[in-house]
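Student: Here is a sequence together with a model predicted from it:
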Amino acid sequence: MTPPRFLADDMLARLARWLRGAGIDAAYAGRGEEDDAILRAARAGGRVVLTRDLRFPGGPRERLVVESTDLDEQLVEVFRRYPGFDPLERPFSRCMECNGEVRAEEDPGDRPPGTDGPFTRCADCGRLFWEGTHVERIRARLARASRRAREELEEEARGEPPPIGRSEYDSFLKEILPLLGLSWRAYRRVRLGQRTRLRRRMREAGFRTLDAYAARLRSDPAERHALRAALNVTVSRFFRDRGLWLRLPEILFPELVRLAAAGPVRAWSLGCASGEEPFTLRMVWLDSPSRATPLDLLASDISEACLRRAARAVYPESAVHNAPESYLARRFSRDGAEWRLVRDIADSVRFETFDWGSEAWPGPFHLVLARNGIFTYPDEAGRRRAIGKVRGALVPGGYLWIGGNETLPLSDVKWEVAAPGLFRAAQPRASKDA
C-alpha cells in the first residue's frame, strides 16, 4: 500500500523530513499555521494531514494522528499504516530539505572538489546531493523502522499481544518500575525498543494484557528479574564521548600502569551492551604507549542477547559513525551495510553475564567503566548501592568512568575528579603514629 501525500503540522516537521528520505511526498505547513488553514491547504492539495493533535479538525481520512514523540516510533507508526510499503525502494527521490523531486545529474559543474557521484539535484531548490556516510545512516534508520513495523503487524496476525500505546506504557511503568528498583524519571521517554521488548516478554510469559502481567509481577520476583533484563537499555556506539577517549592515553593510561605495578591492568566494562565500549578501550589501548603493559578486560551485561551480538562483533553504521577513520580502516572491514570488527580485537575481551543487583561483584579492578547505566536507570537507593559496590570492586586509587550526563550519588566514598565523568577513588590517609 502506497502512502498518500502528506502535509505535516508544526509538531511533525522532523518526521516529514525523514519521510521524504523514504521517497514519500511530505510537505510542511510551516511554523504557527492554524489548524483550519492547514486542513484547507491539505484538502486543496489532495494531502493527508500529519499531526500529533487528537483534536485536529477534519475527518479520519483527512488526518493521520501520530502518537509518539520519538522519531523512530513515529516512523514505525506511519509504516504500519501502509503494509507492503518499502522505504528503501525509492529512497532520496524527494529533497529532504524542501520536498521537491530529486533527479539524477551526470556531471554537475558545481560539484565540490573531491566528491564522487552519483549526483542528484532537487528540481525545486536546486540543492545538489551525493552519497556520503550519512546516507548509510539514514538508510539504516529507515530499514529498522520498516522492519519493526512489519514485525508488529506479523505478531498481531498471529494473535500476539497488541502494540502498547504510550499512555498505557507510561501508566504501567510508573507502577512497575519501583518494584524492579528502577527509576521512572529515567524511563519516562517512550522508547520503541523497550515497548517491543515488553510485548515480547509478555508473550514469553503467556500474557496478553498489561493488567494481568502487572498482577504477575507483583507476586513473582523471578518474573520481575526477567522484565528488568528485558527493559535493559542497550544503546551504545564506538567512541561515545570521542574527545575523552582520545585523551585517555595521556590522562589515564599511565596512571593505570602505575597502579598495576608489574602486573596487568585490569578493567571492567559494566553494562557493556553489544561490546562497543570494551572494544573501543582495547583499540585505544593498543594504539597508546601503554600497550606494552597487558590489559585484562572483562565486559558484562544482564542481556544474553547483547553478549551474543558482542561475540558476533558485526555492527550497523550507526554504531561506528563516531569512530575515527583510521580505526575504521585498520580495525574493521565492510560486511554489506555493516562493519565487522577484526577478529583479534573481538577475541581480546572476556564477556560474562552479570546483573548489577547481584550481591557478589567481581574485582578488584584498576578501572571500572559504568557509563550510561547503573547511575541512570536504577532508583536512588539502587544508585547509592551501586556506588558502594563499584568502590568495593576497585583497587585503592582506582578509576571510575561514568556517562557525560550522569552524576555520582551521595555516598561516604570520596572521589577526585580526573576529567569530566572520570573519577579516582580517594585513598584513605595514612594515620600518624601516636
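Tutor: Perfect, I can see it now.
Student: C-alpha only now, for contacts and for neighbours.
Tutor: OK.
Student: What number of residues are in the vicinity of residue 156?
Tutor: Residue 156 is flanked by 12 other residues according to other C-alpha atoms under 10 Å.
Student: again but with residue 418, I slipped
Tutor: Residue 418 has 14 nearby residues by other C-alpha under 10 Å.
Student: Shouldn't it be within a helix?
Tutor: No - applying DSSP: H, G, I helix; E, B strand; the rest coil, one finds residue 418 to be strand, outside a helix.
Student: Wait, it touches residue 425, no?
Tutor: No - using C-alpha atoms under 8 Å, residue 418 is not in contact with residue 425; the gap is 10.1 Å.
Student: which residue ranges form the strands in the stretch 51-200 of the chain?
Tutor: For the stretch 51-200 of the chain, the strands defined by DSSP state E, counting those that start in this stretch cover 63-65, 102-105, 119-122, 128-130.
Student: I should have written the stretch 251-400 of the chain there, sorry.
Tutor: Under DSSP E, counting those that start in this stretch, the stretch 251-400 of the chain gives strands at 265-270, 295-301, 314-316, 332-335, 338-341, 350-353, 365-369, 394-401.
Student: Quick one: closest of these to residue 140.
Tutor: Of all those, it is strand 314-316 that lies closest to residue 140, at 7.5 Å by C-alpha to C-alpha.
Student: Tell me the spacing between residue 223 and residue 201.
Tutor: 9 Å (C-alpha to C-alpha, to the nearest Å).
Student: now do residue 279
Tutor: Residue 279 is 29 Å from residue 201, by C-alpha to C-alpha.
Student: And these two? Which one has more around it.
Tutor: residue 279 (25 against 19).
Student: Can you check what angle separates whichever strand or helix holds residue 228 from strand 295-301?
Tutor: Taking DSSP states H and E as the criterion, the element that holds residue 228 is helix 221-230. For helix 221-230 against strand 295-301, the angle by axes from the mean of the first three to the mean of the last three C-alpha atoms, to 10 degrees is 120 degrees.
Student: Use this one as the comparison:
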Amino acid sequence: MHETSSRPVALRGRILHCLRDPGDGGDAGALEGFDDGLLLIEHGRVARLGPAAELLPGLPAHIEVHDHRGRLIVPGFVDTHIHFPQIDVIASYGEQLLEWLERYVFPAERRFEDLAHGQAMAPLFLDQLLRNGTTTALALCTVHPQSVDALLAAAQQRGMRLIAGKVLMDRHCPEFLRDDPERAYRESKALIERWHGVDRLAYAITPRFAPTSTEAQLEAAGRLAREHPDVYVQTHVAENRKEVAWVASLFPWARSYLDVYDHYGLLRERAIYAHCVWLDAVDRARLAASGAAAAFCPTSNLFLGSGLYDLAAMDAAGACSSLATDVGAGTSYSMLRTLAEAYKVLQLQGQRLTPARALYLATLAGARALGLAGRVGNFEPGREADAVVLDSAGTALTARRAAVVRDHDVLEEWFALFTLGDDRNVAATYLQGAAAWERGSA
C-alpha cells in the first residue's frame, strides 16, 4: 500500500493553475500564475503557493526544494474516459465504431479473463498515464472482475487517484465476454465493497453502452446506483450515427439514447457520459439538470469518424464538459495531444479553445466532472498535490517556439506546448508531492 510522505517538500518553477472556468472569453481572474513560484507541500497536500522570493526566506532549511525553474508546473491532468484493456489495440486500422469493437476490441478484452494478464498490463497502462502527466483517471476495465482488481491494486501501489469499473455486457457481444444481469450485479457489488473509497480509489458502475445491455441488466445497474449513491457511473452515449440508430431500434419507447440511461436512474451527479456528439438540445439540458457530465474525446471521434463535439452548445445548456483520451480508439495517452485535436475540432465548427480554457478542460473541469474539485484539479491550499512539470526544451521544435514567445507570455508558451508537445515535454509527474515519474527514469 502506498503511503503519503509526511516530509514537507516544495516545487519551484513557473506555476499556472485555474481557480474557475475561464470560459471562451478568457476571464483573466480565473487563472493564477507565478513566473517564479513555489508550491509548498505538507502531508501530500498543498500548504502554500506564492512567489518564490516571498516564500523561500521563511522555509525551514530541512525542506527539500525541487528546482524546476525554466519549466511550467500545472496541476496533474484529469482524464475522464479511458479503456484499460485497449492498450494493445490503439492505432488499429480502418474501421468505424461497431466494426472496430468486433474486429479489435473484443478479442483483446478476452485476454483479461486471465488475472496474470491484467496484472502484467496494469503497470504498463499506469506508466503511460504518468509519463504523460495524467494523475487522475476514470477507466473502463473488461467484463472480468479480476481486470478491476489488477488495475486498482496497481494504482493503489502508486498512490494514484483512479476510478474504474467492470464492464456490464449481456447481449450483442461474443459469448466469451457475456455476463448476465444477476452475476454482473453481484460481481459489481463485491468490487464496490472491496475498492470504493479505499485510499485514492473509487468504483464506477459501467454498462459498456446501451446496445450491449438488456433492459434487465440496465435495471440491475440502476439498482446498484440507488444502493450506492456515492459510486460513479460511466458509459458511452451518442458517439456514432449508426450506433444512435441502433439504440432507437432496440429501445423504441425512449425519446433518445440518453433517455434510456435516464429511465434506469443512471443520469446523476458523478455520472460521466463519453462522446455526446449526437445529443440534441433536450438531451443537453437534461444532462446539465441531472448533474452528470460529458467527456469530450476528440482524438477517438476523429479516428473513428464519429463526429464533432459541440462545446458551445454544451456550454449554452449549462452542461459540464471534461476532456478524455479514450484510448484505444483515442490515438494518444497524452492530454497535450488530446488538447491539440480538441482545438481543431472546435475550429472546424467556428468555435475557439483559448489557452486558458484548454488548461481548465485538462485539469479542473475533469475534477469537477468527477466531483473531486475539492481534492484535485488546482493548487488551492488543501488540495492533493498532484502536479505535472512541462518542459519546452523537451524537443527542438518546442524549445525554438518557446524561445520566441512574446514577453515571456505563459499562456502563449502553454498554447505552443499543447499544440506541438507530447510525452517528451513532460519532465516529471508528482502524486501527492512525491515524484511518480521523471524523464530519464523509464
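Tutor: On my side now, so go ahead. These numbers were taken from a predicted model, which means no experiment stands behind them.
Student: Superposed, what's their TM-score?
Tutor: Overlay of the two chains. TM-score (TM-score structural alignment, normalised by the length of the first structure): 0.24; 171 aligned residues with a C-alpha RMSD of 7.0 Å.
Student: returning to what we had before: would a markdown table of the strands of the stretch 251-400 of the first structure with mean neighbour count and distance to residue 156 of the first structure be doable?
Tutor: Shown next, in a markdown table, are the strands of the stretch 251-400 of the first structure (neighbours: other C-alpha atoms under 10 Å; distance: least, C-alpha to C-alpha, whole Å):
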| stretch | mean neighbour count | distance to residue 156 of the first structure |
| --- | --- | --- |
| strand 265-270 | 24 | 36 |
| strand 295-301 | 22 | 31 |
| strand 314-316 | 20 | 28 |
| strand 332-335 | 15 | 33 |
| strand 338-341 | 19 | 30 |
| strand 350-353 | 16 | 32 |
| strand 365-369 | 26 | 40 |
| strand 394-401 | 22 | 43 |
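Student: biggest helix in the first structure by residues?
Tutor: Scanning the first structure for the helix with the most residues, using DSSP state H, yields helix 133-157.
Student: Give the other helices and strands that that one contacts.
Tutor: helix 71-81, helix 317-320 (3 or more C-alpha pairs under 8 Å, 6 or more residues apart in numbering; DSSP states H and E).
Student: Is it possible to get the ones you listed out as TSV so that each row also shows mean neighbour count and distance to residue 268 of the first structure?
Tutor: Output for these, formatted as TSV (neighbours: other C-alpha under 10 Å; distance: least, C-alpha to C-alpha, whole Å):
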stretch	mean neighbour count	distance to residue 268 of the first structure
helix 71-81	20	32
helix 317-320	20	21
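Student: And those helices: which comes nearest residue 286 of the first structure?
Tutor: helix 317-320 (18.2 Å).
Student: other SSEs contacting that closest one?
Tutor: Judged by 3+ C-alpha pairs under 8 Å, 6+ apart, helix 317-320 of the first structure is in contact with helix 133-157, strand 338-341.
Student: quick one, which of these is packed in tightest?
Tutor: strand 338-341 (a mean of 19; mean count of other C-alpha atoms under 10 Å).
Student: residues making contact with it?
Tutor: 313-317, 320, 331-334 (C-alpha atoms under 8 Å, 6 or more residues apart in numbering).
Student: Now with 7 Å, please.
Tutor: 313-317, 331-334 (C-alpha atoms under 7 Å, 6 or more residues apart in numbering).
Student: Can you give me the buried ones in the helix or strand hosting residue 146 of the second structure?
Tutor: Assigned by DSSP H and E, residue 146 of the second structure belongs to helix 145-158. Across helix 145-158 of the second structure, burial judged by 16 or more other C-alpha atoms under 10 Å covers 145-156, 158.
Student: can you list those in CSV and add distance to residue 36 of the second structure?
Tutor: Converted to CSV, the buried residues of helix 145-158 of the second structure look like this (distance: C-alpha to C-alpha, whole Å):
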residue, distance to residue 36 of the second structure
145, 47
146, 46
147, 43
148, 41
149, 42
150, 41
151, 37
152, 37
153, 37
154, 35
155, 32
156, 33
158, 29
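Student: Could you give the number of residues near residue 36 of the first structure?
Tutor: If we define neighbours as other C-alpha under 10 Å, then residue 36 of the first structure has 12 of them.
Student: so when I look at it, I'm seeing a helix, right?
Tutor: Yes - under three-state DSSP, residue 36 of the first structure sits within a helix.
Student: Next one: it from residue 49 of the first structure, what distance?
Tutor: For residue 36 of the first structure relative to residue 49 of the first structure (C-alpha to C-alpha), the value is 11 Å.
Student: ok, now residue 39 of the first structure?
Tutor: From residue 39 of the first structure to residue 49 of the first structure the distance is 7 Å (C-alpha to C-alpha).
Student: for residue 422 of the first structure, same thing?
Tutor: Taking C-alpha to C-alpha, one finds residue 422 of the first structure at 48 Å from residue 49 of the first structure.
Student: more neighbours, the two?
Tutor: residue 49 (30 against 20).
Student: Show me what the helix or strand hosting that one is packed up against.
Tutor: For residue 49 of the first structure, the host element (DSSP H and E) is strand 48-51. Applying 3 or more C-alpha pairs under 7 Å, 6 or more residues apart in numbering; DSSP states H and E, we find strand 48-51 of the first structure packed against strand 6-8, helix 35-45, strand 63-65.
Student: Understood, closing this out.
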